[in-house]
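>>> any chance you can model this:
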Amino acid sequence: MGNKHVDAGQGSAAGPEESAEPGSSLPGSRQARQLRFSTNGIAAANRLDLWEHHNARALIPLDIRTMDESPLEAREVSLGYGSLRFAGVTGSAQIVERNERFIRRNPTDAIAVFFTLQGEALFYHRDGHESVKPGQAIIADADLPFMRGFSRGLKEMVLTIPRDAYMELSGGQPLLKPRVLDFNHGAASNQQLRALARLVSDTLAGQGASGRPACPEGSALELLGHLIAGGHSGSGVGHLATARSYIEDNLCDPELGAPRIAAGIGISERHLSRIFAEAGEPPGSYIRERRLELARDLLSDPARHATPVGAIADQVGFASQGYFARAFKARFGSSPLALRRQALQGPAR
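Down below sits the predicted model:
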């Protein structure tokens, strides 16, 4: 295994950067506490110790080792919203561990959700082990012993919540064994987990779900409660986020409508209509708005300048080019062709 050693006087300025996240100041939202880390510019001998220090401060304390003598490569951005932590992590081959002795010294009282994006991860726990592939997530209590191995490196997202919050969401049922669920495997996907993965991704990208402002802390807890309940209970906020995630996945399908959305996320059409009404926008209007926004982006893309407007209308799910043109002008104040010409010409000088 790689050695961990810090040379005096080296790497002392290479710690994580902290800043307030630029973003929404909507009621109920919070400014994020942001921490960034990169091994770029850090002496190879210091990287493991500084990587451990960053994770202990920004996410979860870990005992980290490299697989060989190759210098560690790692990057992470983490956002703290209240008691929740959102993180995006990439790194070279490594092993991370929390054994019983380490946990006694470094308790977290947290539940962690690890979303694997690239690189298969082996997760060893006291009852066995799990192989977590890209498109899968593992949910585990960070204060129960585990070891994770990334033989080919990793790219993942992480969400942590206090155990007390999890216990409240679960009705007092502790998480005694890790759970592995799909969030990106088509029909096998858990829709609530898929919506949660989208929320984490959008939060790290600095935008609300589907490009709209959101309160990441509250929405994440709602979706986790929805996930723990198996999608059969929970508030309208959790159902709404799941429905919007389902719409994003199927936005360009012209057959997408309330019946299919309701069936896809396991609720009645009546309940679907009610939760969208509470949000101030019927499902059909929301779908049309998202399609028009996508069409605007495609029309503004120089790489698609030769694609006919009718083809773009079809690509984003409009069955009628005439209806698309009217809806587009009503929404953006100009025709699709006029917007394309303006976008390709650039700002007036």
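
>>> going by C-alpha atoms from here, please, whenever you check contacts or count neighbours.
OK.

>>> which of the residues in the longest helix seen in the chain are buried?
Identified as the longest helix of the chain according to DSSP state H is helix 283-299. By neighbour count on 16 or more other C-alpha atoms under 10 Å, the buried set for helix 283-299 is 283, 287-296, 298-299.

>>> this one next, for a side-by-side:
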Amino acid sequence: MDERFASWHDHLFRQVVAPMMITCDDPAGFRGSIESIDLSAVHVSAVEASPCGAYRTPRMIRQSDPELFQLAFNMRGETSITQDRRYALSQPSDMVLYHTSRPHQIRTGFSKDATYGVMVVFPAKLLPLPSRKVERLTATPLSGREGIGALISGFLTRLVNGADQYGVSDRSRLGLVLTDLLTALIAHHLDADTALQATTRQRVLLLQVHTFVQQHLTDPHLSPATIAAAHGISIRTLHRLFQTQGATVAEWIRAQRLECCRRDLSDPALGDRPIHAIATRWSFPVAAHFTRAFTAAYGVTPQEYRRQHQPDHILDWHA
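Predicted coordinates for the structure are as follows:
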């Protein structure tokens, strides 16, 4: 067995989640990497690997069973998972759930290309749903392209891309958000939304609203009314959701738009773009209003901020 593949096999067999046997048609050419993030009770890993297989047998389960669910989010390539007499072929943006307590087989990469994805591992008892019901979804493709699935796939993508930016307290809070999303995703596919606690439903709804706002920040007509209508709730309900945010809906929208302006002003690739064009893009059409709002938020004018962060691209404000 090639030394590199042997090291990968040993790591997965002894240290990751639960013992599995790993196979590879080309051990000498094998390449693999794992980057992990612990979010309290939830463990997330970004995994890239050459084509390989893995299986967990009844004997392995008798030797060690941590009773964990695993959600595999496929971002590149194809992955197949077999469990409970079901077979799922996972395409990019698909997610598949499986359980350590029963035998399963995994195959990644049906070509010579490496696969890349995110693995989420969490205790079965973490979900406020009966495990027997959740197990109905094992080895079943769950779309990450729409609805709750799109929320969780977007969350996982941003999480692994910015893993080095999170402190201990950040990771604990992110773990709670991910737990809520996992619960909502599974409840949705089980038609078990009524089993969710009100606080979980509210947190997931708030995250849906946040995502919607982020996607529509350039829309000058974005307002509490359009946001509420898009989510099938009343404006009053929307304002109640934001009571935990320390800002009104309008204030939160403005803060997100200002942050986008700040980011663009510090981007070297946008150094030749006039400040007023950046402000207008993010729905600040009036120069004086934008300057006052930006200065109040960051303590310096837009011109000064750009000068500090882009000394080679000093541009004047064009009203």
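
>>> give me the mean deviation of the longest helix of structure 1 from structure 2.
Comparing helix 283-299 of structure 1 with its match in structure 2 after superposition yields a mean distance of 1.3 Å (mean C-alpha distance after the TM-score superposition for structure 1).

>>> how about residues contacting that helix?
Helix 283-299 of structure 1 has contacts (C-alpha atoms under 8 Å, 6 or more residues apart in numbering) with 247, 251-252, 257-258, 272-273, 276, 304-305, 309, 312-313, 316-317, 327-328, 331, 336, 339-340.

>>> check contacts around Met1 of structure 2.
Applying C-alpha under 8 Å, 6+ apart to Met1 of structure 2 gives the contacts Pro27, Ala28.

>>> which parts of the stretch 51-200 of structure 1 are helices?
Taking DSSP state H, counting those that start in this stretch as the test, the helices found in the stretch 51-200 of structure 1 are 100-105, 163-169, 191-205.

>>> any idea which of these gets closest to Ala137 of structure 1?
helix 191-205 (8.4 Å; C-alpha to C-alpha).

>>> and that closest one, what does it pack onto?
Here helix 191-205 of structure 1 touches strand 74-81, strand 84-91, strand 154-162, strand 179-182, helix 216-228, helix 236-249, going by 3 or more C-alpha pairs under 8 Å, 6 or more residues apart in numbering; DSSP states H and E.

>>> with distance to Ser201 of structure 1 added, can I get those in CSV?
Output for these, formatted as CSV (distance: least, C-alpha to C-alpha, whole Å):
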stretch, distance to Ser201 of structure 1
strand 74-81, 12
strand 84-91, 8
strand 154-162, 8
strand 179-182, 16
helix 216-228, 11
helix 236-249, 12
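
>>> in TSV: those, plus mean neighbour count.
TSV is the format used below for these (neighbours: other C-alpha atoms under 10 Å):
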stretch	mean neighbour count
strand 74-81	21
strand 84-91	21
strand 154-162	22
strand 179-182	18
helix 216-228	22
helix 236-249	22
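
>>> for Val132 of structure 1, which of those is the nearest?
Val132 of structure 1 lies closest to strand 179-182 among those, at 7.3 Å (C-alpha to C-alpha).

>>> who are the packing partners of that closest one?
In terms of contacts (3+ C-alpha pairs under 8 Å, 6+ apart), strand 179-182 of structure 1 is packed against strand 136-141, helix 191-205.

>>> save the ones you listed as TSV, and put in mean neighbour count too.
Shown next, in TSV, are those (neighbours: other C-alpha under 10 Å):
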stretch	mean neighbour count
strand 136-141	22
helix 191-205	23
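
>>> which one of these lies closest to Gly119 of structure 1?
Here strand 136-141 is closest among those (C-alpha to C-alpha), at 10.9 Å.

>>> and the counterpart of Gln94 of structure 1 in structure 2, how many neighbours?
Matched to structure 2 by TM-score structural alignment, Gln94 of structure 1 sits across from Cys52. For Cys52 of structure 2, the neighbour count with other C-alpha atoms under 10 Å is 20.

>>> Thr23 is in contact with Cys52 of structure 2, correct?
Yes. Assessed by C-alpha atoms under 8 Å, Cys52 of structure 2 is found in contact with Thr23 at 5.7 Å.

>>> as a check, name the ranges of all strands in the stretch 201-319 of structure 2.
In the stretch 201-319 of structure 2, no strands are defined using DSSP state E, counting those that start in this stretch.

>>> right, I'll leave it there.
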